[in-house]
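[1] no sequence on this one, just coordinates:
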């Protein structure tokens, strides 16, 4: 019987990063994974394949709308859906094989199969039971649905099914105006699908800065997506390869229905812990199905840790990665740390949307005195040259100390630009520190500096 210092259950971003860090710290490590490939939801049916389709469909948009403006004369582009799916799969394969290489490089054993924990210090995979001093549960999450909505991954699909449709649908209804729904809705809208989004709340992306929300909604509508807000979905019926979605408007309780070729259910995700045996072990679970942990990612059972989507907090791959490294440090006798106040979030539509830290709404609720510096990409030379001048950068800073409290970006490369602010916040920087830092010209990043300047005497190009 093999024995390990650490066995990680799950090879998603949290799990594989935890395993690699444990191995780097000299711990004999194994990772349990039941899929045929490593990488979990993110690399196989989530982050990576969706970004491949977002990239491909954005190139189509550029060819249709901007090539001729730049003097690029081409014929009307045609979509080869089968080849686009092949490109998506090749992207997945490259990344998952990369994780497999890293496991071999770091001498991590891949225990192939689905794992369970019969008792503390033991992990069962298939018929084999392995001894281990520590267990890290990184089992991730799965799509959640609504009462009256049954996902068949053919007509009524989760994000997984939406990434492998047999053909591009003429009409798609997206239930839920969160990150997943808006990203995949954008993909199909660019490919020519009529996309209708139904959202229970009166706003899209509810945790987002209010000003960004309004701007984002306006831009998505301009791109052809339709929205019905305040819509409570009652059910979905399917027949002959089509779907009918029934919903009520919350404002007047009126009943409505929509017909579609495909219904994408994007109403969030829930922790996936089925089959692990946590209840029998008396591992504490919250009312929301999340594994309870302390400040060191330890569960209520000694020697069992948990990270990522399986525990509380935003279900983000990079949050899971940070927790995976931190848990590994703790197990190795070091001090693991995650700064939950500086975890960025990104929506990879076009334009991208990114945020970190507090929103204006949160600061007002806290009664904290703050100042906001804002700069539009219309004042950025690079953005205008690239037909990417929609959106803005907003930086929020403490009114007295000027310390950066948050930032919100809607615009080109927002997902990359936000990290300048993340680093600044990690070091406790003031808006003035960013404003006084030389930024290369012409770059999108100059908009960040201008927003920082706007927190003081004012932006130069506004």
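    Ah, there it is. Note that the coordinates shown come from a computational prediction; the quantities given were computed from them, not determined experimentally.
[2] For the rest of this, base every contact and every neighbour count on C-alpha atoms.
    OK.
[3] Could you tell me which residues make contact with the spatially most central residue of the chain?
    For the chain, the residue nearest the mean C-alpha position is residue 316 (5.0 Å; CA atoms, centre = their mean). Contacts for residue 316 were tallied using CA atoms under 8 Å, 6 or more residues apart in numbering; they are 308, 309, 345.
[4] where exactly do the helices run in this protein?
    13-24, 40-45, 47-65, 81-105, 159-162, 179-190, 210-222, 278-281, 317-331, 360-366, 381-385, 414-426, 431-435, 446-454 (DSSP state H).
[5] Show me which positions of the fourth one end up buried.
    Put plainly, it is helix 81-105. Judged by neighbour count (16 or more other CA atoms under 10 Å), helix 81-105 contains these buried residues: 85, 87, 88, 89, 91, 92, 95, 96, 99, 100, 103.
[6] Report the contact partners of the fourth one.
    Applying CA under 8 Å, 6+ apart to residue 89 gives the contacts residue 49.
[7] ok, now residue 122?
    By CA under 8 Å, 6+ apart, the residues touching residue 122 are 129, 130, 131, 132.
[8] try it against this one:
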């Protein structure tokens, strides 16, 4: 048997990679993690989930005091201003705290951080910053990066046409921000800058926002964002962009063609999706090919077709979500150690952290019917929920989709101020195979937003109380 330096070597220290490394080390495996960033945590902690939530929270506080419902509760203010440099400083502090925490965990678990980008030499050997390392098992966890848009060149340093990384670091509040892409990232970051004072226009190729979400949620999303002041240009594509000084002119037209026009702005965010980070890994050196979407295919245990090479997170098929990658990181480490690591990909919640929040888990109503289910649906409006009503948070609803024959819950979709927290209950119920009746007869504390889940489940049974 070969004498390897490590039992496990993880490539990438994002949510999937660092979790895989920590779990492998906990299981007694000698572990290393190769990461070329200056800090650990990947896109999520450095230029994704965490910094965006800091800006979202700060902008929510500003809007609540300056333009929101605070006055209705007797909070009187005058001359409210936003200090963008302080807000950006708080964002940086949050990132520093959390990335530093991962470094501490690496030291605590005796994980070697190989500083640099790894490239395969063979299935058990990689080169990092000019040094060769060997491992019995190598886990690819390199994540994803923003997808470019043809004829629209991103230059984050200039701060005019930016991607999500650049939109997190703007040193000014744009007068007019155009967001290309009506998905999660575009609407979250668009919300930040709209709350701080920018006019925001969203250009989306499809006829509705939030691709992949339940149809009722997508319809309601358009109403909510329009009410908040967003301009939505749906069924529209961007064909080009010209920057002159501090102004950008976008060429747009109907998605089906024709009706060309121009749109001027002082900032443009390109947020049309993400793609797997696989270039530069030297996959050709180990005979590992990509699928049609540029991803690495694995089996149920996250093995690739190359013995000893595993893959998790955004580089494999499935939703590009940090929590999915984390669960896969735990599972792959346990599988390598000879245990049984499992991820139920049918129960992966997704959340949009706007105001209100949008969340879902399981099948949409459309997908459930397409899969052959006869469904029963229960909906309950947040307007009828006592806590939401008291807090003056009337937007949204809870929708429970159940199989008409077995009553088993197939999907839950929520629009509410705390939908991201509420969806955990639905995910756990589905993980245990709950029926809508199980949820309906579970006592929920009053007054809470989560009572709306109970009522929606009761509505599946045809017996909601408060509507």
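    Structure received. These numbers come from a predicted model, not from an experiment.
[9] circling back to that earlier point, kindly reformat the contacts of residue 122 of the first structure as JSON lines containing neighbour count and distance to residue 350 of the first structure.
    Converted to JSON lines, the contacts of residue 122 of the first structure look like this (neighbours: other CA atoms under 10 Å; distance: CA to CA, whole Å):
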{"residue": "129", "neighbour count": "17", "distance to residue 350 of the first structure": "48"}
{"residue": "130", "neighbour count": "17", "distance to residue 350 of the first structure": "47"}
{"residue": "131", "neighbour count": "19", "distance to residue 350 of the first structure": "48"}
{"residue": "132", "neighbour count": "21", "distance to residue 350 of the first structure": "46"}
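[10] So which of the residues you listed are in strands?
    129, 130, 131, 132 (DSSP state E).
[11] what about the strands in the stretch 151-300 of the second structure?
    For the stretch 151-300 of the second structure, the strands defined by DSSP state E, counting those that start in this stretch occupy 161-162, 176-180, 199-203, 231-233, 236-244, 247-254, 261-265, 267-270, 274-276.
[12] Just give the nearest non-adjacent residue to the equivalent of residue 126 of the first structure over in the second structure, would you?
    Residue 126 of the first structure maps onto residue 129 in the second structure, with residues paired by TM-score structural alignment. Nearest non-adjacent residue to residue 129 of the second structure, counting by CA to CA, 6 or more residues apart in numbering: residue 116, 5.2 Å away.
[13] Just give me the match in the first structure for the one you found.
    In the first structure, residue 116 of the second structure lands on residue 113 (TM-score structural alignment).
[14] Please tell me I have it right and that match contacts residue 32.
    Yes. In this structure, residue 113 of the first structure is within contact of residue 32 by CA atoms under 8 Å, at 6.6 Å.
[15] what residues are shared contacts of these two?
    Shared contacts of residue 113 of the first structure and residue 32, defined by CA under 8 Å, 6+ apart, are found at residue 125.
[16] more crowded one of those two?
    Legend: neighbour count by other CA atoms under 10 Å for residue 113 of the first structure and residue 32, higher for residue 32 (27 against 15).
[17] Which residues are in contact with the residue nearest to residue 129 of the second structure?
    34, 35, 36, 37, 128, 129.
[18] Which of these are buried? Put it as a ChimeraX command.
    Entered in ChimeraX, the line below selects the buried ones among those, by 16+ other CA under 10 Å:
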select :34,35,36,128
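[19] Looking at the contacts of residue 116 of the second structure, which is nearest residue 176 of the second structure?
    Residue 176 of the second structure lies nearest to residue 37 out of those, by CA to CA, at 32.5 Å.
[20] quick one: what's aligned to the closest one in the first structure?
    Under the alignment (TM-score structural alignment), residue 37 of the second structure maps onto residue 35 of the first structure.
[21] out of everything not next to it in sequence, what's closest to its match?
    For residue 35 of the first structure, ignoring the flanking residues on the chain, the nearest one in space by CA to CA, 6+ apart is residue 113 at 7.3 Å.
[22] likewise residue 454 of the first structure?
    Nearest residue to residue 454 of the first structure, sequence neighbours excluded (CA to CA, 6+ apart): residue 373, at 4.3 Å.
[23] Check residue 203 of the first structure too.
    Once flanking residues are discounted, residue 203 of the first structure sits nearest to residue 229: 6.6 Å by CA to CA, 6+ apart.
[24] Residue in the second structure paired with that neighbour?
    In the second structure, the residue equivalent to residue 229 of the first structure is residue 234, according to TM-score structural alignment.
[25] Now for that match, how many residues are close by?
    By other CA under 10 Å, 19 other residues sit near residue 234 of the second structure.
[26] ok, now residue 344 of the second structure?
    Neighbour tally, residue 344 of the second structure, other CA under 10 Å: 10.
[27] Please apply the same query to residue 293 of the second structure.
    Other residues lying near residue 293 of the second structure total 11 when counted by other CA under 10 Å.
[28] need the contact list for the aligned residue in the first structure for it.
    Matched to the first structure by TM-score structural alignment, residue 293 of the second structure sits across from residue 288. If a contact means CA under 8 Å, 6+ apart, then residue 288 of the first structure has no contacts.
[29] can you tell me what part of the first structure stretch 322-338 of the second structure aligns to?
    Aligned by TM-score structural alignment, stretch 322-338 of the second structure falls on residues 317-333 of the first structure.
[30] Burial check on the closest residue to residue 31 of the first structure other than its chain neighbours, number of neighbours?
    With CA to CA, 6+ apart as the criterion, residue 31 of the first structure has its nearest non-adjacent residue at 4.6 Å, and that residue is residue 8. By other CA under 10 Å, the residues close to residue 8 of the first structure number 32.
[31] ok, residue 8 of the first structure to residue 381 of the first structure distance?
    Per CA to CA, to the nearest Å, residue 8 of the first structure is found 48 Å from residue 381 of the first structure.
[32] Next: residue 82 of the first structure.
    Between residue 82 of the first structure and residue 381 of the first structure the computed distance is 38 Å (CA to CA).
[33] Then residue 180 of the first structure?
    Taking CA to CA, one finds residue 180 of the first structure at 31 Å from residue 381 of the first structure.
[34] chain center to stretch 91-101 of the second structure: distance?
    Centroid separation for stretch 91-101 of the second structure versus its chain: 19 Å, with CA atoms, centre = their mean, to the nearest Å.
[35] what range in the first structure does it sit on?
    Stretch 91-101 of the second structure corresponds to residues 88-98 in the first structure, going by TM-score structural alignment.
[36] The counterpart of residue 358 of the first structure in the second structure: what's it in contact with?
    Under the alignment by TM-score structural alignment, residue 358 of the first structure pairs with residue 363 in the second structure. If you count contacts by CA under 8 Å, 6+ apart, residue 363 of the second structure has them with 401, 410, 411, 412.
[37] Quick check: of those, which lies closest to residue 202 of the second structure?
    Closest approach between the contacts of residue 363 of the second structure and residue 202 of the second structure, by CA to CA: residue 412, at 26.6 Å.
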